[in-house]
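this is a predicted model, with the sequence first.
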Amino acid sequence: MAGKVVLYYFNGRGKMESIRWLLTVAEVEFDEVHLTTRAQYEKLLSDGDLMFQQVPLVEIDGMKLIQTKAILNYIAEKYNLNGKDLADRVKVNMYSEGLMDLMEMIMVLPFTQDPKPKLENILTKAKERYLPVFEKALTGPIYLVGGRLSCADVQLLECTLMLEEKFPGILADFPCIKSFQGRMTIVPAIDRFLKPGSKRKPQPDENYVKTVMEVFQIKLPFL
């Protein structure tokens, strides 16, 4: 019998946060091993756990999985959060990849010496490229694909909450997305995840950035 799911990552959001979100919505309990030292990372490397020398790493069902998209797809397939058929799945994946592109722009901000130009770029792209797609998709339907909850819906909620942290009021011109947020946040598992004391991580701070840089032996500026 497989044990509890274990996540190996820093004590912060990064690429692991979408995995935390999806496991939470699937109501899967998980433990976390937080990387705080270079030695921990080197141990994972020497044990052969990091195929491409990268985290996130997720231990699940007797396997050690790496690569964020692969992990998300596995969880989504296992817990019926990836559409009902092949046509639905490719739509879910298209939406998910677009959302990951946008979220990754936000993720690198703490590691940027001058974030202002990047913030302006994110705001422009969010309002002109990404949010209109989801506003149109949610004009009528409750969920993005096939009338059922998918990992794309979970990522859309995560992404829009991240955007609102940086740009309060950004959803003023996107009422369908705002209504979608309201529907999603009353899902019991999500409601619990959004409350203090959950495993949801706060916005990255200086300590998070310092730890990441030390573990990976990276020096600023690198962006």
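Right, received. Where do you want to start?

could you use CA atoms for every contact and neighbour count after this?
Fine.

distance between the lengthiest helix in the chain and the chain's centre?
The longest helix of the chain (DSSP state H) is helix 86-107. Offset of helix 86-107 from its chain centre (Cα atoms, centre = their mean, to the nearest Å): 10 Å.

any buried residues in the next helix or strand after it, and which?
Using DSSP states H and E, the helix or strand that follows helix 86-107 towards the C-terminus is helix 116-125. Across helix 116-125, burial judged by 16 or more other Cα atoms under 10 Å covers 119, 122-123.

cool, stretch 152-163 as well?
Neighbour-count burial for stretch 152-163 flags 152-160, 162-163 (criterion: 16+ other Cα under 10 Å).

what ranges do the helices span in this structure?
Counting by DSSP H, the chain has helices at residues 16-25, 38-46, 68-78, 86-107, 116-125, 131-137, 151-166, 175-185, 188-193, 206-216.

put this next to the first one:
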Amino acid sequence: MAADIVRLSYPASRGLGEPIRLALVASGIEYTDNYLRTREDMVKLVEGGKLMFKQVPLLEIDGLNLIGSEAILRYVCRKGGLDGKTDEEKVKIDMLAMGAKDMVFQNVIYSRFHEILISKEKAEEDIRTAIKECKNRYLPVFEKVLSESKSGFFVGDSLTMADIVLFDALSCVNEIPEFKEIRLMDEYPLCVAFIDHFSNQPRLKEYLTSERRHTVIDLEQAAYASRVMGWLPS
């Protein structure tokens, strides 16, 4: 592959790849999606020697083979100037990004995989825990940070990695049927307004309304990703 071609290898879903896609778009970095659609696609990638720990996402950029979703995201955000302007901003970005990822992955996303791999009962337990955690630990914090913002962004006066990760997490919570049913996000109007604010940013608006943007994960997507990763038989 030519050194100037940027390619992201990941299943055709949001997951760990979506914040990276958002960061690439926000940074104005053109890239190609290499969707892993079968277990054979994943095995071929592993055998190609580009995956340090035999895991995806993989971002091929600047002649490098980058793995680890957080490492990739930080690399792209540094290139795009989305990593904060001061040490205080940088550490605040990291803390908010950590909280957003914990909120959405620990129970919300994993519930879909647990229903496929474990049981429906386990998935229902995950969702109940996720709702409790969102209300008691995460969403009030995000709402408070936004109430103190003069720019509409989470950190500083411009878009950063914190906004990217939080948009991914908040839009997921806003779209998951179990959360929509109880109208959870109605209690956090600034978080809802932030989703709209982020969605209308230059570059990002075009991407988010295009066919490249995947829907929030459902059971079909979880089963497909599980087969690609080898957690389920093909």
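Received it, and whenever you're ready, just let me know what you need. This is a predicted model, so every value here is computed, not measured.

how alike are these chains, TM-score-wise?
Once superposed, the chains reach a TM-score of 0.89 (TM-score structural alignment, normalised by the length of the first structure), with 219 aligned residues with a Cα RMSD of 1.9 Å.

how about stretch 182-189 of the first structure, which residues of the second structure does it hit?
Aligned using TM-score structural alignment, stretch 182-189 of the first structure spans residues 196-203 in the second structure.

straight-line length of that stretch, end to end?
Distance between the two ends of stretch 196-203 of the second structure: 14 Å, counting by Cα to Cα, to the nearest Å.

other residues contacting that stretch?
Residues from elsewhere that reach stretch 196-203 of the second structure, judged by Cα atoms under 8 Å, 6 or more residues apart in numbering: 25-26, 28, 152, 163, 167, 204-205, 208.

of all the helices of the first structure, which one is nearest E32 of the first structure?
Among these, helix 16-25 comes nearest to E32 of the first structure, with 9.9 Å by Cα to Cα.

mean deviation, that closest one versus the second structure?
Comparison of helix 16-25 of the first structure with the second structure after fitting gives an average deviation of 1.3 Å (mean Cα distance after the TM-score superposition for the first structure).

one step back: and the helices of the first structure, which is most packed in?
With neighbours taken as mean count of other Cα atoms under 10 Å, those reach their highest mean count in helix 16-25, at a mean of 22.

and the spatially closest residue to P115 of the first structure that is not a sequence neighbour, how many neighbours?
Distance criterion Cα to Cα, 6 or more residues apart in numbering; nearest residue to P115 of the first structure, sequence neighbours excluded, is L109 at 5.8 Å. Counted with other Cα atoms under 10 Å, the neighbours of L109 of the first structure add up to 16.

tell me who's in contact with L109 of the first structure.
Contacts for L109 of the first structure (Cα under 8 Å, 6+ apart) come out as 115, 118-119.

just give me the match in the second structure for it.
With TM-score structural alignment as the criterion, L109 of the first structure pairs with S111.

for V212 of the first structure, same thing?
By TM-score structural alignment, V212 of the first structure lines up with A225.

please name the nearest non-neighbouring residue to its match.
Nearest non-adjacent residue to A225 of the second structure (Cα to Cα, 6+ apart): P11, at 6.3 Å.

isn't the one you found right up against S226?
No. Contact criterion Cα atoms under 8 Å: P11 of the second structure and S226 do not qualify, at 9.8 Å.

ok, so of the contacts of L109 of the first structure, who is nearest N207 of the first structure?
Using Cα to Cα, the contacts of L109 of the first structure come closest to N207 of the first structure at P115, 17.6 Å.

burial check on the closest one, number of neighbours?
14.

show me the contacts for Y35 of the second structure.
The contact partners of Y35 of the second structure, taken as Cα under 8 Å, 6+ apart, are 9-12.

measure the counterpart of D41 of the second structure in the first structure to V154 of the first structure for me?
Here D41 of the second structure is matched to Q40 in the first structure, going by TM-score structural alignment. In this view, Q40 of the first structure and V154 of the first structure are 31 Å apart by Cα to Cα.

again, but for E59 of the first structure
21 Å.

which residues touch the residue lying closest to E59 of the first structure once chain neighbours are set aside?
Excluding the flanking residues, the one nearest E59 of the first structure by Cα to Cα, 6+ apart is V6, at 5.0 Å. Shown in contact with V6 of the first structure (Cα under 8 Å, 6+ apart): 30-33, 58-60.

need the buried ones from the residues you listed selected in ChimeraX.
Buried residues within the contacts of V6 of the first structure, by 16+ other Cα under 10 Å, are selected in ChimeraX with:
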select :30,32,58,59,60
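
in JSON lines: the contacts of V6 of the first structure, plus distance to L72 of the first structure.
JSON lines is the format used below for those (distance: Cα to Cα, whole Å):
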{"residue": "F30", "distance to L72 of the first structure": "14"}
{"residue": "D31", "distance to L72 of the first structure": "17"}
{"residue": "E32", "distance to L72 of the first structure": "17"}
{"residue": "V33", "distance to L72 of the first structure": "19"}
{"residue": "V58", "distance to L72 of the first structure": "10"}
{"residue": "E59", "distance to L72 of the first structure": "13"}
{"residue": "I60", "distance to L72 of the first structure": "12"}
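
D173 of the first structure pairs with which position in the second structure?
Under the alignment (TM-score structural alignment), D173 of the first structure pairs with E187 in the second structure.

and stretch 6-21 of the first structure, how far apart are its ends?
Terminal residues of stretch 6-21 of the first structure are spaced 14 Å apart (Cα to Cα).

chain center to that stretch: distance?
Distance, stretch centre to chain centre, for stretch 6-21 of the first structure: 8 Å (Cα atoms, centre = their mean).

tell me which two of the contacts of Y35 of the second structure sit farthest apart.
S9 and A12 (9.2 Å).

identify the contacts common to these two.
By the contact definition Cα under 8 Å, 6+ apart, S9 of the second structure and A12 are jointly contacted by 35-36.

and the nearest residue to L96 of the second structure once chain neighbours are set aside, what does it touch?
Excluding the flanking residues, the one nearest L96 of the second structure by Cα to Cα, 6+ apart is A162, at 6.0 Å. Applying Cα under 8 Å, 6+ apart to A162 of the second structure gives the contacts 93-94, 96-97, 154-155.
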